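Novice: Got a predicted structure here, sequence first:
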Amino acid sequence: MIPHLKEKRIIDSDLLIHLFDQFNQGILIVDLEGRIVSANAMFANLTGYSLSELIGLPFHELQIHKEQIVDCRMPGEKKTKWQGEVQMDRKNGEQRTLWLEIFPVRKNGRVTQFVYLYAQPQTMAYQDSLTRLPNRRCIHDYLNTALATAHDQRQIFAVLYVDLDRFKMVNDTLGHASGDQLLKEAAQRLKSCLRERDMVSRMGGDEFLVLLLDIKGQQEAEEVAKRILASLTNPFFLQDQEVYITASIGISLYPYDGDDRETLITGADAAMYRAKRQGRNLYEWSKPELQAGSFERLILENSLRKAIDQEQLLLHYQPQLDLKSNQILSMEALLRWQHPDLGLIPPGEFIPLAEETGLIQSIGEWVIYSACTQNKAWQNQGLPPVRVAINLSATHLLQKNLPEVVAKILQTTELEPQWLELEITESAIMQDKQTAIQVLDQLKQMGVHLSIDDFGTGYSSLSYLKELPINTLKIDQSFMRDIQENENSRAVTYAIISLAHHLDLSVVAEGVETEQQLDQMREKNCDAIQGFWLSRPVPPEQAEQWMTYTLERGCLE
């Protein structure tokens, strides 16, 4: 990178070129008329012209194939640095790709010359090799320039931190080649949402940074964020499959959310993570007063990485009641985290963090192993055999070796497959229906019981439901909350029960908390219920008491 050129001191062009001869990059100095004032030896080597041929040559005769290059003959008061990839014709007609950066040189606040800095892309440390976007180093330098310009000219600009949601799932299920293809296409969609003077760069992985220069205010930044989210809603075609992704975006605004590079980027990054925690496919604004929470999140993430080894994770169990036999049908295993300092942390606070960091994979396998071990221990005590139900995340469901993982755990714990139930959500299935069906088919053939959890809140399409090798539908508890007052909730609940029975599926109503709700489910021939009316999630010892009671009485009274 060349040194910053100060307004108050203009270096003699020949002296400057002599200095630039020490750089392994091509350098031009062009005047306001568009003529080359000076050039260094490296630029002459890149173009095939001699230095004497270059001096005085109109710049446009070099045949630079890039319409968006700053027109150096235009008034330069508002010009800032420009950079991008260009095609140049050498003297012998050979065309080559170069990376170009343009710097206006000012004297007394007015542009007097332009410095053109060329490098071959493979030797340029400012470009991401996969997406061909500017990289982290480039955007950092560009942001420094934007800060100086915005300060001098009292401009507002925005920094958008964009992270693709569930990108790891694409790599894990379709392979890294498909992941790379998605990143390249996503990069182009991001670029299409911006103006010519804006910049998008790849920060690494599936993260991008967008810089919106000289905007009017918050509304303009929000409009761009909405365009970006909308641009990603169309499917990506990877290996002849439709793949849908979304993005989470954090926005910080100069000078309101910070006046230095790190503060603006950190604020946008923290806002992006809030968007993820609130459901993804959203944008959030930087809130400097909440950035202390970013440190707390880092501490929580580090603690979560140690939670399994330090035996801080535990399972509580909530029973399901068979309404025909009045016996315990299944025990759903629900994850809890007993933090040594923060106490019992509910899953809603750490499961999203586990998904973002990739820890959900190892945590999920621990849950399956622990629940199967516990169930086998209950059976060895002579308790009535019941299924143990486990929720699978989309990451697990779309992992093609999931059946092998489950089979190994069942073999290790010596639990028969029919006593394991795996619950998946509609939304997880629809992320990649073809892979999901393949995985579920293999699990079903093993003898594992399969359920659709939270049914009625997602896609609820008959066209896909009849294709799935499942045993049970679990009606989402949101319908049960107001089933007595809300006619629509009753209608949907009764329709789901009827639909399931016509498809030879059993039905479990979640969230049953009152005697009246229980009676309604019995009246409509619902197969089983789960909820606080029966029991809250309890530790293994209390779950054991439920099964002991059933063994002694034969059924629940």
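Specialist: That came in fine, so what should we check first?

Novice: drop to CA atoms for contacts and neighbour counts, all remaining ones
Specialist: Fine.

Novice: now for the helix or strand where Ser294 lies, which elements pack on it?
Specialist: With elements taken from DSSP states H and E, the one containing Ser294 is helix 292-307. Applying 3 or more Cα pairs under 8 Å, 6 or more residues apart in numbering; DSSP states H and E, we find helix 292-307 packed against helix 347-357.

Novice: who's in contact with Tyr317?
Specialist: For Tyr317, the contacting residues are Met331, Glu332, Ala333, Leu334, Pro537, Val538, Pro539, Pro540, Ala543, by Cα atoms under 8 Å, 6 or more residues apart in numbering.

Novice: Cross-reference those with the helices and report the matches.
Specialist: Mapping those onto helices (DSSP state H) picks out Pro540, Ala543.

Novice: So how do I select the buried members of the contacts of Tyr317 in PyMOL?
Specialist: A single PyMOL command is used to select the members of the contacts of Tyr317 judged buried by 16 or more other Cα atoms under 10 Å:
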select buried, resi 331+332+333+334+537+538+540+543
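
Novice: Next one for the comparison:
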Amino acid sequence: MNKLLLKRFFLIIIFALCFILNIRIYVNADVVNTDISMNSSKKVLVLHSYSENFKWINNISKGINSVLDNDSEKIDLSYVYMDMKKVKDKSYIDALYNLHKIKYNDIKFDAIICSDNDALNYIIKYGDDLFPNTPIVFCGVNNFDKSLLNGHKNYTGIVETIDIESTIKGIFKLQPNVKNIILVCDSTATGKLNEERAKTITKILKSSANFYFCTDTNIKNLQNILSNLGNNTAILHIGQLKNSDGTFINYEKVGSLLWKNINATNYICWDFPLGQGLLGGKVINSFEQGKIAAEITLRVLNGEKIDTIPIVKEIPSTYTFDFNELAKFKINKKNIPADSIIINKPFSFYEKYKDFVLTMISIISVLLIFIIILAVNINRRRLSEKKLIENYSELSAVYEELTATEEELRAQYDELQQGGEFLRIIEERYKLALEGSNDAIWEWDIEKNKFFASDKWKNIAGYGFNEDGSLKDILENLLSHEDKEPFVNSLLSHLDGTTPFYKCEFKTRDKHGNERWLYIRGKALRNKDGRAFKMAGSISNITLRKIVEEKNKYLAYYDSLTSLPNRTLLMDKLNEALKAASKNSEKGAVFFIDLDNFKRVNDTLGHDYGDKLLQALAIAINNIVETNTTVYRMGGDEFSILMRDADYREDIIKTCNNIIDICKKPFKIDGKQIFSSVSIGVSLYPDDGIDSSLLLKNADTAMYKAKDLGKNRYEFFDKNMFDEVLKKTKIEKGLRDALENNELELYYQPQIDCKTTKIQGIEALLRWKSNDFGFVSPADFIPIAEETSLIIPIGEWIFKTACTQGKEWLDKGYNLGVIAVNVSTVQLQHIDFLNTVKNALEESKLPPELLEIEITESVLMQYLDYNIDILNKLRQLGINVALDDFGTGYSSLSYLRVLPINNLKIDKSFIDSIHSNCKNESVVYGIIELAHKMNLNVVAEGVEWQEQFDILRSMNCERVQGYLFSKPIPADKIEDLNALMTSDNN
């Protein structure tokens, strides 16, 4: 029987092993049936846009070779590298054309593979001449537009579309705390297309982070930008960096340079630079680009018509990351997107030998199953044997039971001997429990009315109990008057059986008079009748816990930075006030206060200065309010005030003026003077509402109205404000689309030389003709652009457009002087302002001395030291700086001496009455004389009458500007005006 079982067992094992091995062989079989039928050698030309040393190109070549080199005797591959990263001007392309014309004059290619945009553009332009009727397969082409192939046949290929959006979202997933993302771009054809796509994507994602574009930048500039942005900054490379000499840095080298010089995560959208210090991203596989292009070429060589092969527009990209970079920046593995590829990962035995491990596990599992089956059979036999043994054991048990009875009697005797020792041990344990516990242990003999407490009570209270005293006497000394009733009620509830345990919290004082919070618990012992005859328990010192609870309660209702009540407490108090107002016909006011330009304090001086400014303002406001008024901090730079019993509007106005007066003097913080102002909105109850949220919303609306009217003022809520808010919202929405819809335009107003009456300067002025609203006044949309920071992209467009127009006039031979551009404080404080100006000059090639920056006194005085530093850097570049609207702001000679300016522009308000008001004439004459002594040129604005011009010319004013000569006009009208004025002078 046993031999038969063993024989069956081994036959089953052999059958299972053979079955598993057959499955593994079937799964791992790689059936390839590729039949390339070519009767003769085929010639294929591979035209690369860049150098063979460029790893992207190298990988594409490897992909091509993996398909076409399998039968090298039948396919003759030729490679040409255009090297367009280094040079791409017209003369170079013409030279390439002439070379290819000679070199391939007698060679007929069966197909041409071209990689990247430059090679495709070259073939589109010259292919019909150089390689007529030759099928063209392209790959690695960015932002492909089908219109490129209009009029061209025999073209197909693979589009290279880098997944910028998925890479940015991958950054957010890997680094949830990232605040800033720098996008590195270049000016190559591919780079410009990638930059345009990136800007479109970042507009959608701008609420998640701040995006900064750096085109044709170098490591040093990147370091400067990164130092200004600080931590929580990532860098996405969608173009190449440059060396200090202006040449591009190869992607293969950029990783090691960034690793040495840039302490930030660096992301990429291509696979070939990985492993060199770049973290990774949603990357395109260059090898796959070449491989697919070669497979398409093979189909063409096998006779398939190229016109029937569709263009491959999407190749799946994959998240790929460098394990070393993930470890360097401590990226949480949970944040890595699913199905990501990790390179440079340490060796894993399981992953490398996965098939082998799974095979062995399968074999072992089968063996275990059969072992279990065998063990079950063996166990059945053992059970039968066990029953026989049990019958024998039952007989033996009778004898053993008799023996055990004798031993049990002897054991009971020994136990009685040990009883005394056990009682002694229990007493020692009780003593240790009393001494080792932090709580005081107490006992109350109810029948004898005696109370006992352990020595730990002295540690808590500093004194002991009189052991002969009754519980009533002890409670008289221990409890305060307000705690006696809940203490006794809780005790009686337990004694009568209502509660299973006794517990109570109460206050007392220790030996030194310090307040202590105690927590007493206990349980009664009862007789057979259920009557309590004894109680015992513990007393804990919970003073620290109560202090923490009070602190948490304080933090829930008070602001930790300013110690003012917070929004939560305001809502509670406002609801109480509204109930009282409804009941007693009371009136009140809700103030909403916002600190103007607070963000710039944080951006320029740091958050420490911002916090201290908020603390100083909170103290100052709290010191001037009346007893019926409470100041609250809402969060950020926003405060609120609740004024109860506000029967007189004059009291509310007085409070607003007092708050505004606080900000008229600068705040002195750590040796720095910080100028600020506040905008205040006021809503009244019950006039403006009886709902707390509505009152706050109305006050907030009034506050924004105060900001729109120039800030540093107060406004009472009016229902008409909702219409203004709606109008402002519509303008803001329209303004966001104005650049893309080409609705913005620059008008130009000439500045006339007083001596020659020729144009010697032009001011660029922004105009907006909306598709929805028609012509929108600059007074309406420019403040909104500044408030929403839309002035940053709009200002960049203004600089580029104005500089390009200036260069165009210069190339035509017009000597029109400087192009003047107005700059707001938002632009001046922006981190990339200098680069914006530099880029505009570099792209347009306008000489710096022909650009003039105009800045008003009010803008300049905000963060004076910082602004002077920026202006000095502009002057170092050769750019002119003019002080605009002089006389309407601070007009202080003390700062005028140190400002790095060339020109002074006198405000129109002084010019209006210069010909009819002697005082104004004297003031203007004094300003001109002062400017000349400081080597400054003077421009007078708003000249509308000949008499005004004659007076200014007699005062030796250099230039004038106004409707006397021309209103702001489009660029094409300037040339006509210049021709007219030149002919008049002649």
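Specialist: Now that the structure is in, tell me what you want to look at. Since the structure is predicted, the reported quantities are computational estimates derived from the model, not experimental observations.

Novice: Please state their TM-score.
Specialist: Taking TM-score structural alignment, normalised by the length of the first structure as the basis, the two superposed chains have a TM-score of 0.77; 467 aligned residues with a Cα RMSD of 3.0 Å.

Novice: Against the second structure, what's the mean shift for the next helix-or-strand element following the helix holding Ser294 of the first structure, could you check?
Specialist: Note on helix 292-307 of the first structure: by DSSP H and E, the next helix or strand toward the C-terminus is strand 313-322. Compared with the second structure after the fit, strand 313-322 of the first structure shows a mean deviation of 1.0 Å (mean Cα distance after the TM-score superposition for the first structure).

Novice: equivalent range in the second structure for strand 313-322 of the first structure?
Specialist: Mapped onto the second structure using TM-score structural alignment, strand 313-322 of the first structure spans residues 744-753.

Novice: which one of the contacts of Tyr317 of the first structure is nearest Thr246 of the first structure?
Specialist: Distance to Thr246 of the first structure, by Cα to Cα, is smallest for Leu334 among the contacts of Tyr317 of the first structure, at 27.8 Å.

Novice: was I right about that closest one contacting His316?
Specialist: Yes - contact status for Leu334 of the first structure versus His316: in contact at 5.2 Å, counting by Cα atoms under 8 Å.

Novice: Next one: the equivalent of Arg959 of the second structure over in the first structure from Thr435 of the first structure, what distance?
Specialist: When the first structure is aligned by TM-score structural alignment, Arg959 of the second structure is paired with Ala528. To Thr435 of the first structure, Ala528 of the first structure is 30 Å away according to Cα to Cα, to the nearest Å.

Novice: More neighbours: these two, which one.
Specialist: Ala528 (25 against 18; other Cα atoms under 10 Å).

Novice: Would you mind confirming that the more buried one is in contact with Gly511?
Specialist: No - between Ala528 of the first structure and Gly511 there is no contact under Cα under 8 Å: 11.5 Å.

Novice: picking that back up, which residues are contacting the helix holding Ser294 of the first structure?
Specialist: By Cα under 8 Å, 6+ apart, the residues outside helix 292-307 of the first structure that reach it are Ala270, Leu313, Trp337, His339, Leu353, Ala354, Leu359.

Novice: And the third one, how far from Glu541 of the first structure?
Specialist: Right, Trp337 of the first structure. Distance from Trp337 of the first structure to Glu541 of the first structure, by Cα to Cα: 17 Å.

Novice: And those two? Which one has more around it.
Specialist: Neighbour tally, Trp337 of the first structure and Glu541, criterion other Cα under 10 Å: the higher count belongs to Trp337, 21 against 10.

Novice: Quick one: map the more buried one onto the second structure.
Specialist: Structural alignment (TM-score structural alignment) places Trp337 of the first structure against Trp768 in the second structure.

Novice: which ones are touching that match?
Specialist: By Cα under 8 Å, 6+ apart, Trp768 of the second structure lies in contact with Ala738, Glu743, Leu744, Glu745, Phe775, Val776, Ser777, Pro778.

Novice: What is the burial count for the first one?
Specialist: Think Ala738 of the second structure. 17.

Novice: so how far is Asn210 of the second structure from it?
Specialist: 21 Å.

Novice: Good, wrapping up.
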